[in-house]
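Can you look at this prediction? I've put the sequence above it.
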Amino acid sequence: MKSNLLMNFTVDKESSTVNVKREFNAPLSDVWSAWTEAEILDQWWAPAPWKARTKSMEFNEGGRRLYAMVGPEGEEHWAIADFTSITPKTNFKYLDAFCDSEGNLNTEFPRSNWNVNFSEQGDSTFVDIAIKHKNLEDLEQIIAMGFKEGFTIAMEGLDKIFEERTK
């Protein structure tokens, strides 16, 4: 089922930034929880048929989420989110990177700076994300790896969670 909720995905090559604006049919508090609590993140953060599995998460400034995206064959791709700023139910920022299962950076891949904003409008919650890369080459590498397609599928997974809650 194709979602009729807003999903804008734009690439600003001048600033090496991906901008995503996504609408969710859920209250702000539920959407905030889905983006900030490991138990819920693990249900949608990886694009199906992949699953996310959080090893550890401290959602506070200076805290970190260490997690794996686990494929259908059991293959694991580890990543970290280092939280740099949190304004409850409004915004959080983090540095994203690929790593090993202990959280050691994989320097073959670029880090990106995520700025995630939340706002409520009527019955919908909008999540506005700016993902800044160091340079255009890093941005193009992530796009070539299928970021847009994967992230779109993950967003649809989150829609399903909200749909099940309203049944």
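In hand now; what should we look at? Residues are numbered from 1 along each chain as shown.

only C-alpha atoms for contact and neighbour calcs from this point on.
Fine.

wait, is Phe162 part of a strand?
No. If the criterion is DSSP: H, G, I helix; E, B strand; the rest coil, then Phe162 is helix and not within a strand.

which helices and strands sit right next to the longest strand that the chain contains?
The longest strand of the chain (DSSP state E) is strand 76-87. Packed against strand 76-87, as judged by 3 or more CA pairs under 8 Å, 6 or more residues apart in numbering; DSSP states H and E, are the following elements: strand 64-70, strand 91-99.

So which of the ones you listed is nearest Ser56?
Smallest distance to Ser56 across these (CA to CA): 5.3 Å, for strand 64-70.

Give me the angle between that closest one and strand 91-99.
Using axes from the mean of the first three to the mean of the last three CA atoms, to 10 degrees, the inter-axis angle of strand 64-70 relative to strand 91-99 is 60 degrees.

Next, the angle from strand 64-70 to strand 76-87.
Using the same axes, to 10 degrees: strand 64-70 against strand 76-87 is 150 degrees.

Contacts for strand 64-70 next, please.
Defining contact as CA atoms under 8 Å, 6 or more residues apart in numbering, one finds that strand 64-70 is touched by 46, 50-59, 76-83, 101, 103.

For PyMOL, what selects the buried ones among these?
Filtering the contacts of strand 64-70 down to the buried ones (16 or more other CA atoms under 10 Å) takes a single PyMOL command:
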select buried, resi 46+50+51+52+53+54+57+58+59+76+78+79+80+81+82+83+101+103
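
one more structure, for comparison:
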Amino acid sequence: MPVTAVTSDPEALTMTLVGEFAAPVDRLWRAFTEPAQLERFWGPPGYPSTFREFDFAPGGRASYVMTSPKGERFGGVWEVVQIDDGSSFTVLDSFADEHGVVNADMPTGRMVFTFEATDAGSRLTSVSHYPSVEALEQVVAMGAVEGSTLAMNQLDTVLQGLREYAQGKGTRTEILTDTHVRITRLIDGPRELVWRAHTEPELMKQWLLGPDGWRMSVCEIDPAVGGRYRYAWEPLEGTEGEPFGFDGETLVSEAPRRSVTTEHMTGTDFPSTTNDLSLYEEDGATLTTTLIEYPDKETRDMVLATGMTDGMEASYARLERELISA
């Protein structure tokens, strides 16, 4: 993981994050100073940011909104204080509402980002200065250490081109926490088509089948927020297995970028998961990222043991074969 240390110092009233990256300084700099890049990692998994304004100049202002898997919206504002082009910049980082109005009841931190070259690539040092011990403790208690670590550990995907990062690696499953798993797959096709493949029943029936020998017998979906869906599969003649299905509700829908749904195995009392799908296109390829939140570690391990990753790889390979290459 890129982040090597996150420490808080009550005497200095600071929280410091250090990360090491296998990319040159100018590439790391662009990741922090271009909004389209920032949106891919500024926020922990499940809380992606959307920057509504970005004036990166001394005296300029940037505002963003993080949207949770449940559709909750949390705002933030940067006021740019100083820029040393290519090596450091300083901002005042404030909590805000979703419209960019600063919350005066929450602490504002002065964040200093420093970028330097290393033998292996580059190093980021981010130091946040707070006005009091109480302010520092409040931010730490809100999960700033864990959240910033998870957020910055997403940078590897951003710093490499998508094809370099994911091509040929198939479907990858990463365990992030006891209750969170991230699944990624590069689809060699445009985002619009990949989005339609996930939201239009006539397309889903062509690829979302898992291993060969199964058919999708039910595909009912309302992709609007609050809409319900129901999927079911059954084995073809000669294939072993019992029919099964899932049902759930759409919590967030931001076509063609993000969809968050609950997922419950139909006809069981198993607890639901939350599946957060995001799509990012670059150079004609689309990275699908699914962040799954489980109710507990035991459920996570039980689901992973079913061979879920292999089944998803078979489906994604079919998507490319049947919809992209056809």
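Yep, it's here. This one's a predicted model, so the numbers in the text were calculated from it and none came from an experiment.

Any idea what the TM-score is?
Once superposed, chain against chain, the TM-score is 0.93 (TM-score structural alignment, normalised by the length of the first structure); 164 aligned residues with a CA RMSD of 1.3 Å.

now the helices for the first structure?
For the first structure, the helices defined by DSSP state H occupy 28-36, 38-44, 136-144, 147-166.

just so I know, which of those lies nearest Glu120 of the first structure?
It's helix 28-36; of these, that one is closest to Glu120 of the first structure (CA to CA) at 5.8 Å.

which part of the second structure lines up with the closest one?
Aligned using TM-score structural alignment, helix 28-36 of the first structure spans residues 25-33 in the second structure.

what's the mean deviation for that stretch versus the first structure?
When the first structure is overlaid, stretch 25-33 of the second structure sits 0.7 Å from its aligned residues on average, using mean CA distance after the TM-score superposition for the first structure.

returning to what we had before: can you state the residues of the second structure onto which the longest strand of the first structure aligns?
Residue span in the second structure matched to strand 76-87 of the first structure, by TM-score structural alignment: 73-84.

which outside residues touch the match of helix 28-36 of the first structure?
37-38, 56, 86-87, 115-117, 121-123, 158-159.

Quick one: buried ones out of those residues?
By neighbour count, with 16+ other CA under 10 Å, these hold Gln37, Leu38, Phe56, Gly86, Phe115, Glu116, Ala117, Ser122, Arg123, Val158, Leu159 as buried.

Was I right to think the first one contacts Val158?
The one in question is Gln37 of the second structure. Yes. Using CA atoms under 8 Å, Gln37 of the second structure is in contact with Val158, at 7.0 Å.

got JSON lines for the buried ones among the contacts of stretch 25-33 of the second structure, with distance to Met216 of the second structure too?
What follows is those, written out as JSON lines (distance: CA to CA, whole Å):
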{"residue": "Gln37", "distance to Met216 of the second structure": "37"}
{"residue": "Leu38", "distance to Met216 of the second structure": "38"}
{"residue": "Phe56", "distance to Met216 of the second structure": "49"}
{"residue": "Gly86", "distance to Met216 of the second structure": "52"}
{"residue": "Phe115", "distance to Met216 of the second structure": "50"}
{"residue": "Glu116", "distance to Met216 of the second structure": "52"}
{"residue": "Ala117", "distance to Met216 of the second structure": "52"}
{"residue": "Ser122", "distance to Met216 of the second structure": "48"}
{"residue": "Arg123", "distance to Met216 of the second structure": "48"}
{"residue": "Val158", "distance to Met216 of the second structure": "35"}
{"residue": "Leu159", "distance to Met216 of the second structure": "38"}
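
Now flag whichever of the residues you listed is closest to Trp207 of the second structure.
Val158 (27.9 Å).

Now check the first structure for the residue matching that closest one.
Mapped onto the first structure by TM-score structural alignment, Val158 of the second structure lines up with Ile161.

for Thr4 of the second structure, same thing?
Going residue by residue (TM-score structural alignment), Thr4 of the second structure aligns to Met7.

Near that match, how many residues? Count them for me, please.
17 (other CA atoms under 10 Å).

how about the nearest residue to it, chain neighbours excluded?
Closest residue in space to Met7 of the first structure, ignoring its immediate chain neighbours: Arg22 at 4.5 Å, by CA to CA, 6 or more residues apart in numbering.
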